[in-house]
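Student: what's the 3D shape of this:
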Amino acid sequence: MSPSPSLLVAVEDVRASLGPVLLGSTVGALLSGIVTMQMFLYYKLYPDDPFSFRFLVSART
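Tutor: Below is the predicted model:
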């Protein structure tokens, strides 16, 4: 039994959208890593900052 034509169209739609989803996920992961590295460097370089500043930095990430 062969798949119905509507199922084939749905599979083609999914295949067409996988590229942009993969690209968007990769860019999102890269940007998240950059933000995490900036937060880590902030905590290492400015250990004497007030707690309120440190809390704001952690809340923004």
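
Student: Please make it C-alpha for all contacts and neighbour counts, starting now.
Tutor: Will do.

Student: tally of neighbours for Ser58?
Tutor: As a burial measure, Ser58 scores 13 neighbours (other C-alpha atoms under 10 Å).

Student: Now show me the structure for the sequence below, then we'll compare the two:
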Amino acid sequence: MAVTAAKSVMAFRVLTMAVDLCRLTTRTMNVNAGHERTSKARIIHQIQLIRGITPRNSIAHQVRR
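Tutor: I've put the predicted structure just below:
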């Protein structure tokens, strides 16, 4: 039960970070270009870390439910 809950939390974190990444990518005004690049790099790095811990199939399986 705890493992399923942990996987759900990880899947939710990846989803919210992906949404943040999309918002940064699709922003039309490029006021703080340096800050946006840093934020994108941080989000991508976090997603890669989580994907290394959580198998791909478990996240995809949970999203399909």
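
Student: Can you pull the TM-score for these?
Tutor: Here the superposed chains carry a TM-score of 0.54, computed using TM-score structural alignment, normalised by the length of structure 1; 43 aligned residues with a C-alpha RMSD of 1.8 Å.

Student: Can you give me the stretch of structure 1 that the helix ranked longest in structure 2 aligns onto?
Tutor: Counting by DSSP state H, the longest helix found in structure 2 is helix 2-25. Aligned by TM-score structural alignment, helix 2-25 of structure 2 falls on residues 20-43 of structure 1.

Student: which helices and strands does the helix or strand following the longest helix of structure 2 pack with?
Tutor: Once the chain leaves helix 2-25 of structure 2, the next helix or strand it forms, by DSSP states H and E, is helix 33-53. For helix 33-53 of structure 2, the packing partners by 3 or more C-alpha pairs under 8 Å, 6 or more residues apart in numbering; DSSP states H and E come out as helix 2-25.

Student: what about the helix it packs on, how far off from structure 1?
Tutor: Its aligned residues in structure 1 lie a mean 0.9 Å from helix 2-25 of structure 2 after superposition (mean C-alpha distance after the TM-score superposition for structure 1).

Student: so how far is that helix from its chain's centroid?
Tutor: Centre-to-centre, helix 2-25 of structure 2 and its host chain are 5 Å apart (C-alpha atoms, centre = their mean, to the nearest Å).
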